[in-house]
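Trainee: Give me the fold of what follows.
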Amino acid sequence: MERQEADCRAWAARHGLLVRQVHVDRGRSGYKSVTRKGFEAARRAVTSGVVRTLIVWKLDRLSRKGTAEVGPLLDAFDLIGGRLVSVMDGLDSSRPGDRLAMASLSEWARAEAEIQGERIRHAKRYLRSRGRWIGGQPPYGLRIDAESGQLTPDPETAVYARLIADEALSGRPLVKIARLLNEHEIAAPRGGL
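Mentor: Have a look, this model is predicted:
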């Protein structure tokens, strides 16, 4: 992200533009239907006339929803005399022909995201079919076997996981189970009592 921002700032400096705000949606996909506060703030800054130019590092960093999202954005920018610049793609929506290239690239980004998503789903299905753990921290009481990639009982915590399960299944309230664990100084999964 830092490199992308540096490239965008360098482009702005070369073209005599002042960077007023940097909008980032860290950890938010430009493909999924999620709220992207940075994207919305950047769009509003241009469509309200606060700024005239939105600079992105690469068009696929702005959106991976194709022309369904990028097209209306370009239309809105055109109405108020704004423009979209994609530094790495070398595109500026105010130049003849670049808008067409942006539409095309936005569709390529959408297709690429769909293909990548399918590859990931396929790989996960394959790993699951082989009994492999596919990511994240394993459940308390289990660990990932280095050779097989499968979940196996953790010799240090499995007995406590079994105790917690037995107590919960017997109807004991969770707060009482927590107190029991604290009394016996059994550390929580992420440390601490």
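
Trainee: CA atoms for contacts and neighbours, from now on please.
Mentor: Will do.

Trainee: immediately after the biggest helix by length in the chain, which helix or strand?
Mentor: Counting residues, the longest helix in the chain under DSSP state H turns out to be helix 98-129. Downstream of helix 98-129, the next assigned helix or strand under DSSP states H and E is strand 142-144.

Trainee: before we move on, back to that, and the longest helix of the chain, what does it pack onto?
Mentor: Applying 3 or more Cα pairs under 8 Å, 6 or more residues apart in numbering; DSSP states H and E, one finds that helix 98-129 makes contact with helix 59-62, helix 67-80, strand 91-92.

Trainee: distance between whichever helix or strand comes after the longest one and the chain's centre?
Mentor: This means helix 67-80. As assigned by DSSP H and E, the chain's next helix or strand after helix 67-80 is strand 83-86. Between the mean C-alpha point of strand 83-86 and the mean C-alpha point of its chain there is a distance of 23 Å (Cα atoms, centre = their mean, to the nearest Å).

Trainee: List the buried residues for strand 83-86?
Mentor: For strand 83-86, a neighbour-count test (16 or more other Cα atoms under 10 Å) marks 83-86 as buried.

Trainee: would you turn these into JSON lines with distance to residue 109?
Mentor: Written out in JSON lines, the entries for the buried residues of strand 83-86 read as follows (distance: Cα to Cα, whole Å):
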{"residue": "83", "distance to residue 109": "20"}
{"residue": "84", "distance to residue 109": "16"}
{"residue": "85", "distance to residue 109": "16"}
{"residue": "86", "distance to residue 109": "13"}
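
Trainee: this one next, for a side-by-side:
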Amino acid sequence: MIAMRRQTVEQGRYLGGRPPYGYRLVDAGPHPNRALARRGVRRQQLAPDPAIAHVVKLIFHLRLAGHSKAAIARHLNEQGIPGPSH
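Mentor: Next up is the predicted model:
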């Protein structure tokens, strides 16, 4: 677990799974493992998703303004903003 955390923090590596809301996966060059790189495997990293960035900013703005998580969710639903699973 410590090695995985170190790869994430120090090397900026994305270790898999669904990207967090507001982020997307982008190419980060050849895989650091030479055998995988020879097979064409590419490294991926997280980058902000410009299509969702305004929603993430809104969520943080509302939370910092004192709105509850439930109130934020209601607001997003009322505005017709799709959730992360859409």
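
Trainee: what residues does stretch 161-176 of the first structure touch?
Mentor: For stretch 161-176 of the first structure, contacts defined as Cα atoms under 8 Å, 6 or more residues apart in numbering pick out 140-141, 177.

Trainee: which among those residues end up buried?
Mentor: Burial by neighbour count, judged by 16+ other Cα under 10 Å, picks out 140-141, 177 from those.

Trainee: Tell me roughly how far the helix or strand containing residue 77 of the second structure lies from the first structure on average.
Mentor: Taking DSSP H and E as the definition, one finds residue 77 of the second structure inside helix 69-78. Its match in the first structure and helix 69-78 of the second structure itself, once the structures are fitted together, sit a mean 1.4 Å apart by mean Cα distance after the TM-score superposition for the first structure.

Trainee: according to the alignment, that helix goes to what range in the first structure?
Mentor: For helix 69-78 of the second structure, the aligned range in the first structure is residues 174-183, judged by TM-score structural alignment.

Trainee: longest single helix anywhere in the second structure?
Mentor: helix 53-64.

Trainee: which residue in the second structure lines up with residue 134 of the first structure?
Mentor: Taking TM-score structural alignment as the criterion, the aligned counterpart of residue 134 of the first structure in the second structure is residue 15.

Trainee: Find me whatever residue is spatially closest to its match, sequence neighbours aside.
Mentor: residue 8 (7.1 Å; Cα to Cα, 6 or more residues apart in numbering).

Trainee: okay, now that neighbour: neighbour count?
Mentor: If you count neighbours by other Cα atoms under 10 Å, residue 8 of the second structure ends up with 14.

Trainee: Aligned to residue 59 of the first structure, what sits in the second structure?
Mentor: In the second structure, nothing lines up with residue 59 of the first structure, judged by TM-score structural alignment.

Trainee: Give me the distance between residue 101 of the first structure and residue 150 of the first structure.
Mentor: Residue 101 of the first structure sits 46 Å away from residue 150 of the first structure, going by Cα to Cα, to the nearest Å.

Trainee: let me fix that: residue 187 of the first structure
Mentor: Distance of residue 187 of the first structure to residue 150 of the first structure, given as Cα to Cα: 24 Å.

Trainee: The two - which one has more neighbours?
Mentor: Counted by other Cα under 10 Å, residue 187 of the first structure and residue 150 do not tie: residue 150 has more neighbours, with 17 against 13.

Trainee: Counterpart of that one over in the second structure?
Mentor: By TM-score structural alignment, residue 150 of the first structure lines up with residue 45 in the second structure.

Trainee: Show residues contacting the helix or strand containing that match.
Mentor: Counting by DSSP H and E, the secondary-structure element that holds residue 45 of the second structure is strand 42-48. Residues from elsewhere that reach strand 42-48 of the second structure, judged by Cα under 8 Å, 6+ apart: 12-14, 19, 22-32.
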